[in-house]
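# What follows is a predicted structure for the sequence shown.
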Amino acid sequence: MNEPTAPEPQSSAKVIALVDDDRNILTTVSIALQAEGFTTRLYTDGETALKALLENPPDLAIFDIKMPRMDGLELLQRLRDRSALPVIFLTSKDGEPDEALGLALGADDYIAKPFSQKLLTARIKAILRRSDVSRALPGEASDEKMPEPVRRGRLEMDPARHRVTWDGKAVSLTVTEFLILEALATRPGVVKSRNQLMDAAYSDDIFVDDRTIDSHIKRLRRKFREVDSQFSGIETLYGAGYSFGEG
């Protein structure tokens, strides 16, 4: 079951990749998403999924954590080395350590099993809206005013296209990383606490350890230093939080 189960997308249909070794869950979720206007691609193991996600990226991916050969955490870690694709984790009820690690590795959201199809669809649409992967989600209008670009020194952020550059060089960020950076860059020099950054990056019903923000900041710094080894734009005020200094 490693092939798309619906036709490839028309002009507005968004593609959702589902990765789970439970074929019943794959089928049930796929049918529900197709009813909402999405196209789905189904994969039963992480190794096959990783190759497909990199070669032909969907608009969003949903990973189960507990899988043979390559679990969801390893799949995410290897994907994040090369892609900022939005990712939702499916976790068990007692999977809090996995949830925290998944968010720290760059997941954009998680949903605990068992879950309602309505909740999953709402989370997918929220992430697509946040990342602006889609100007018009299934059944929704597309005439909303697009946000203005943010320019701070050598940094330029385009929320409408989810693009970030530093000195004109592209920096690939996940949705969560983008929102954290945007919260800092819109008010340069102002120290934002971890709680404030969590509020900017996550919806109200997601609870993460504040150290998860530290992990995201480390990933942001690493990504910017890949294009500028002297990057020092994100500053730490120990005990208080972080600020953007344009440096």
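Cool, got the structure.

# Could you use CA atoms for every contact and neighbour count after this?
Fine.

# what's stretch 76-87 in contact with?
Surrounding stretch 76-87, the residues in contact under the criterion CA atoms under 8 Å, 6 or more residues apart in numbering are 50, 54, 57-63, 102, 105-109, 127, 172-175.

# Can you tell me which of these are buried?
Neighbour-count burial (16 or more other CA atoms under 10 Å) applied to the contacts of stretch 76-87 gives 50, 57-63, 102, 105-109, 127, 172-175.

# helices or strands up against the longest helix seen in the chain?
Criterion DSSP state H: the longest helix present in the chain is helix 211-227. Secondary-structure packing of helix 211-227 (3 or more CA pairs under 8 Å, 6 or more residues apart in numbering; DSSP states H and E): helix 96-105, helix 175-185, helix 194-201.

# Run through the neighbouring helices and strands of the helix or strand that comes right after that helix.
For helix 211-227, the following helix or strand on the C-terminal side (DSSP states H and E) is strand 234-237. With contacts taken as 3+ CA pairs under 8 Å, 6+ apart, strand 234-237 sits against strand 241-244.

# tell me which residues in the strand it packs on are buried?
Neighbour-count burial for strand 241-244, counted by 16+ other CA under 10 Å, picks out G241, Y242, S243, F244.

# can you redo these as TSV with distance to R82?
Output for those, formatted as TSV (distance: CA to CA, whole Å):
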residue	distance to R82
G241	28
Y242	26
S243	27
F244	25
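
# ranking the helices and strands packed on helix 211-227 by burial, who's on top?
Of all these, helix 175-185 has the most neighbours on average by mean count of other CA atoms under 10 Å, namely a mean of 23.

# coming back round to it: columns distance to F115 on top of the helices and strands packed on helix 211-227, output as JSON lines?
Converted to JSON lines, those look like this (distance: least, CA to CA, whole Å):
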{"stretch": "helix 96-105", "distance to F115": "15"}
{"stretch": "helix 175-185", "distance to F115": "22"}
{"stretch": "helix 194-201", "distance to F115": "22"}
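
# do you know which of these lies nearest S232?
Taking CA to CA, helix 175-185 is the member of those nearest to S232, at 13.1 Å.

# hmm, who's touching that closest one?
The contact list for helix 175-185 (CA under 8 Å, 6+ apart) reads 84, 86, 106-108, 127, 130-131, 150, 152, 157, 162, 190-192, 197-198, 200-202, 216-217, 220, 242-244.

# another structure for you, compare them:
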Amino acid sequence: MAQRILLLEDEPAIADTLLYTLRNEGFEVTHVRLASEALAAFRAQAPDLAILDVGVPDGNGFDVCRAIRKTSELPIVFLTARSEEIDRVLGLELGADDYVSKPFSPREVCARVRAILRRYANGLSAGSGAAPAATVDSPGALPLRLDEAAQRISCRGELLSLTRYEYLLLAALLKRPQRIFSRTELMSLVWADAPDTADRTVDSHVKLLRAKLREAGASAELIQTHRNMGYSLTLSV
């Protein structure tokens, strides 16, 4: 069965090119031009992934993402003609899995879509009878467990709902507990495919991770801030 993509894009030339490429690659694509239409399409039949243009006539993709995130962890990719970092950071903080600035290659967007869907599929299929995935148990009394093959992390036995970059950031810290990573090091490890992202994005994602750890019953202080140095995963909490 073809995977379903919801595309919110109001520029006909861009939409037509993306539609042609995605459909040619075997995806089933629902194209809408307005934020209200995107939410209606999502509620009528949940897609496997959404591609949301940030600027549309009746609102923006950020608002659509907020509405979707109230009920779903649907993979989301943002498209935008704006290059300001604040837009990139806001998109990632809202839980986007990727962010593409215009102009872009439709084939690149398609490749990113496939990579995201493959990552989500791996996370959902783990434990379905396949060979056990390699895992990393946190040392000491830390309540975290990293499953690298499925690209997921559990806390006290419950899977954490993490975006792509949240997962990569926490995994990097978990694999080397107590090691202090500078922001530059974390940018290189986690945001290697987003070179235009500034290092304060690390701070934003640490804040989000701390909130999710707290919600999962773990201490937010598992991730320690080292002034003028960076971050580490502590063993002392």
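In hand now; what should we look at? Small disclaimer: the values here were computed from a predicted structure and weren't measured.

# about what we covered before: return the subset of the buried ones among the contacts of stretch 76-87 of the first structure lying in helices.
Residues of these located in helices (DSSP H): L50, G102, L105, I127, V175.

# out of the helices and strands packed on helix 211-227 of the first structure, nearest to E235 of the first structure?
Using CA to CA, those put helix 175-185 closest to E235 of the first structure, at 9.9 Å.

# hang on, A84 of the first structure in a helix?
No: secondary structure of A84 of the first structure (DSSP: H, G, I helix; E, B strand; the rest coil): coil, not part of a helix.

# That one pairs with which position in the second structure?
Aligned against the second structure by TM-score structural alignment, A84 of the first structure finds its counterpart in E73.

# and for the longest helix of the first structure, what span of the second structure is it aligned with?
Counting by TM-score structural alignment, helix 211-227 of the first structure falls onto residues 200-216 of the second structure.

# Now find how far off-centre the matching stretch is within its chain.
Counting by CA atoms, centre = their mean, to the nearest Å, stretch 200-216 of the second structure is centred 13 Å from the centre of its parent chain.

# do stretch 93-103 of the first structure as well
Its chain's average C-alpha position is 16 Å from that of stretch 93-103 of the first structure, according to CA atoms, centre = their mean.

# Please identify the residue in the second structure that aligns with E99 of the first structure.
Correspondence of E99 of the first structure to the second structure, assessed by TM-score structural alignment: R88.

# show me what contacts the nearest residue to that match once chain neighbours are set aside?
In this structure, R88 of the second structure finds its nearest non-sequential neighbour in Y99, 6.9 Å apart by CA to CA, 6 or more residues apart in numbering. Neighbouring residues of Y99 of the second structure by CA under 8 Å, 6+ apart: V77, F78, L79, T80, R88, G91, L92.

# where does the aligned residue in the second structure for A240 of the first structure sit relative to R183 of the second structure, distance-wise?
Residue pairing (TM-score structural alignment): A240 of the first structure is matched to M229 of the second structure. Separation of M229 of the second structure from R183 of the second structure (CA to CA, to the nearest Å) stands at 8 Å.

# Quick check: neighbours shared by those two?
Counting by CA under 8 Å, 6+ apart, no residue touches both M229 of the second structure and R183.

# Can you tell me the number of residues neighbouring the counterpart of G157 of the second structure in the first structure?
G157 of the second structure maps onto G168 in the first structure, with residues paired by TM-score structural alignment. For G168 of the first structure, the neighbour count with other CA atoms under 10 Å is 11.

# do the same with N60 of the second structure
N60 of the second structure: 17 surrounding residues under other CA under 10 Å.

# so who does whatever residue of the first structure lines up with it touch?
In the first structure, the residue matched to N60 of the second structure (TM-score structural alignment) is D71. Each residue near D71 of the first structure by CA under 8 Å, 6+ apart is listed here: G46, D64, I65.

# ok, how many other residues are close to the first one?
G46 of the first structure is surrounded by 25 other residues when neighbours are defined as other CA under 10 Å.

# so it makes contact with L75?
Yes: between G46 of the first structure and L75 there is a contact at 5.9 Å, judged by CA atoms under 8 Å.

# Run through the residues that contact I116 of the second structure.
Going by CA under 8 Å, 6+ apart, I116 of the second structure touches P75, D97.

# What's the match for it in the first structure?
If you follow I116 of the second structure across to the first structure using TM-score structural alignment, you land on I127.

# So what touches stretch 182-194 of the second structure?
Stretch 182-194 of the second structure has contacts (CA under 8 Å, 6+ apart) with Y165, L168, L169, A172, T197, D199, V202, M229, G230, Y231.

# Also stretch 147-155 of the first structure?
Applying CA under 8 Å, 6+ apart, the contact partners of stretch 147-155 of the first structure are 156-160, 164-168, 182, 185-186, 188, 246-247.

# are any of these buried, and which?
Using 16+ other CA under 10 Å as the burial test, the contacts of stretch 147-155 of the first structure include E156, M157, D158, P159, A160, V164, T165, W166, E182, A185, P188, E246 as buried.
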